[in-house]
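Asks: let me see the structure of the following:
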Amino acid sequence: MAQKILVVDDETVLLDTISYNLEQAGYQVIRASDGLIALEAARKNSPDLVILDIMLPGIDGLEVCRQLRRERTTATVPIIMLTAKADEIDKVVGLEVGADDYLTKPFGRRELLARIRALLRRADYPIARERDKKLAQEAAAFDDEQTVPKSKNLISGGLLIDQAGHRVNNRGQNIELQPKQFDLLTYLVRNRGTVLTRDQLLHNVWGYDYAGDTRTVDVHIRWLREKLEEDPASPKMIQTVRGVGYVFRG
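Replies: Coordinates of the predicted model:
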């Protein structure tokens, strides 16, 4: 079955162009021309990915993104935001509200398809909701001395990362992460105790062809701390090494 992509833009020509290119690439396209229609379409169709323009009539793309992230059925769907502005602040705000990637108009067909494939590839993990109870029980039993088991789970203290199921459990509580947050946490835990620069994280988590900047890393680190740390303002798991980058202490 073709993967479904919701495309949201009020520019008819661009909406038609993106839709045509995606359909030619084998995707099923759902179209929306304003924010309210986009939210309704997302709830009804459960898309695999959303391409979302910032400037929309009704409610703008940033608010649409916020609302999608609050709803259970769309909380982790990959979102690519589009903007006609090249201002860095727009990009940072887009990431703040939950976007996974960002494209500035005009952009090429190949670049768009490459970003889509990368996000869908990272999000394409089997749904394993039936494992939630088991993960909670396992996490509660783990202690600080345990290491990676044969099941390929990553374990550090009370944190358990089920790589196959794309699930995270922290001290008995299941944590819902977006695909990029999951990738970043996994990379940090795999390299626990090693100080990693922002460039290293950007290259190894987002990919060497990613056109973003290191502020993207800082935004995602803050998200992880808010979800995992007892006190995000004084993190113990993901620590900042001033002037260098970040290190996972576990």
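
Asks: from here on, just use CA atoms for contacts and neighbour counts.
Replies: Will do.

Asks: next one: Asp16 from Phe248, what distance?
Replies: Separation of Asp16 from Phe248 (Cα to Cα, to the nearest Å) stands at 45 Å.

Asks: the two: which has the busier surroundings?
Replies: Phe248 (21 against 14; other Cα atoms under 10 Å).

Asks: can you list contacts of stretch 95-114?
Replies: The contact list for stretch 95-114, computed with Cα atoms under 8 Å, 6 or more residues apart in numbering, reads 21-22, 62, 65-66, 69, 78-86, 91, 94, 115, 178, 180, 216, 219.

Asks: narrow those residues to those in helices?
Replies: Judged by DSSP state H, helices contain the following of those: Asn21, Leu22, Leu62, Cys65, Arg66, Arg69, Lys91, Gly94, Arg115, Lys180, Thr216, Val219.

Asks: tell me how far the closest residue to the third one other than its chain neighbours lies from Ala25.
Replies: Pointing back at Leu62 there. Excluding the flanking residues, the one nearest Leu62 by Cα to Cα, 6 or more residues apart in numbering is Ile54, at 5.9 Å. To Ala25, Ile54 is 24 Å away according to Cα to Cα.

Asks: of the two, who's got more company?
Replies: Each of Ile54 and Ala25 has its neighbours counted (other Cα under 10 Å); Ile54 has more, 24 against 10.

Asks: for the comparison step, fold the sequence that follows:
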Amino acid sequence: MAEEKILVVEDHPLNRELVVAALEARGCTVLEAENGLGLLERVKAERPTLIIMDLQLPGIDGFALTRQLKRDAETRDIPVLAVSAFAGSEDRIMALEVGCAASLTKPLDLLIFLETVARLLQRDLR
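Replies: Modelled structure (predicted):
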């Protein structure tokens, strides 16, 4: 299977570093963004296989960014995995309503995170 290209949108450097390291160790190419500035254009240019989206970003939040991605014909089919430090069911429900394929709570359980990514990519990441 071709190597996956995953875009990680996360404003917290340590959280981003953990996710990037885990994915790269499993053969994925990882792109990074610390906010949503120009994200729609970047996604169109880079064509990631999956987007891991922090819901609480400075400026425009992950909910609004996901709405933009899902409204655009060029990007709507790219799955979005929402991650948030807020464990409330309202955020998880809202993430699914705006078009996220799945939602996880931070701090991430690495095993559950990798299983979710593998399911969304339809690939074994062991």
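
Asks: superposing both, give me the TM-score.
Replies: With the length set by TM-score structural alignment, normalised by the length of structure 2, the two chains reach a TM-score of 0.91; 122 aligned residues with a Cα RMSD of 1.3 Å.

Asks: three-state assignment of the most centrally placed residue in structure 2?
Replies: What sits nearest the mean C-alpha location of structure 2, by Cα atoms, centre = their mean, is Ile52, with 0.9 Å. Assigned by DSSP: H, G, I helix; E, B strand; the rest coil, the conformation of Ile52 of structure 2 is strand.

Asks: how far away is it from Asp77 of structure 2?
Replies: 14 Å.

Asks: for structure 1, just list every one of the helices.
Replies: Using DSSP H, helices in structure 1 cover 12-24, 35-45, 61-70, 88-96, 109-123, 132-141, 179-190, 198-201, 215-228.

Asks: now these as CSV including distance to Lys4 of structure 1?
Replies: Shown next, in CSV, are the helices of structure 1 (distance: least, Cα to Cα, whole Å):
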stretch, distance to Lys4 of structure 1
helix 12-24, 10
helix 35-45, 8
helix 61-70, 16
helix 88-96, 22
helix 109-123, 10
helix 132-141, 26
helix 179-190, 17
helix 198-201, 30
helix 215-228, 26
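
Asks: and Thr240 of structure 1, which of the ones you listed is closest to it?
Replies: helix 215-228 (9.6 Å; Cα to Cα).

Asks: what range in structure 2 matches that closest one?
Replies: Aligning helix 215-228 of structure 1 against structure 2 (TM-score structural alignment) gives no matching residues.

Asks: of all the residues in that helix, which ones are buried?
Replies: Buried positions in helix 215-228 of structure 1, judged by neighbour count with 16 or more other Cα atoms under 10 Å: Thr216, Val217, His220, Ile221, Arg222, Trp223, Leu224, Arg225, Leu228.

Asks: for stretch 55-69 of structure 2, same thing?
Replies: Quick answer for stretch 55-69 of structure 2 (16+ other Cα under 10 Å): Leu55, Gln56, Leu57, Gly62, Phe63, Leu65, Thr66, Arg67, Gln68, Leu69.

Asks: do stretch 87-98 of structure 1 as well
Replies: Asp90, Lys91, Val92, Gly94, Leu95, Glu96, Val97, Gly98.

Asks: count the residues that sit near the closest residue to Arg122 of structure 1 other than its chain neighbours.
Replies: Leaving aside its sequence neighbours, Arg122 of structure 1 sits nearest to Pro179 (Cα to Cα, 6+ apart; 6.1 Å). As a burial measure, Pro179 of structure 1 scores 20 neighbours (other Cα under 10 Å).

Asks: confirm for me that Pro179 of structure 1 is in contact with Thr76.
Replies: Yes: using Cα atoms under 8 Å, Pro179 of structure 1 is in contact with Thr76, at 7.0 Å.

Asks: so which of the buried residues of stretch 55-69 of structure 2 is the closest to Lys5 of structure 2?
Replies: Checking the buried residues of stretch 55-69 of structure 2 one by one against Lys5 of structure 2 (Cα to Cα), the nearest turns out to be Leu69, at 16.6 Å.

Asks: kind regards, and thank you for your time.
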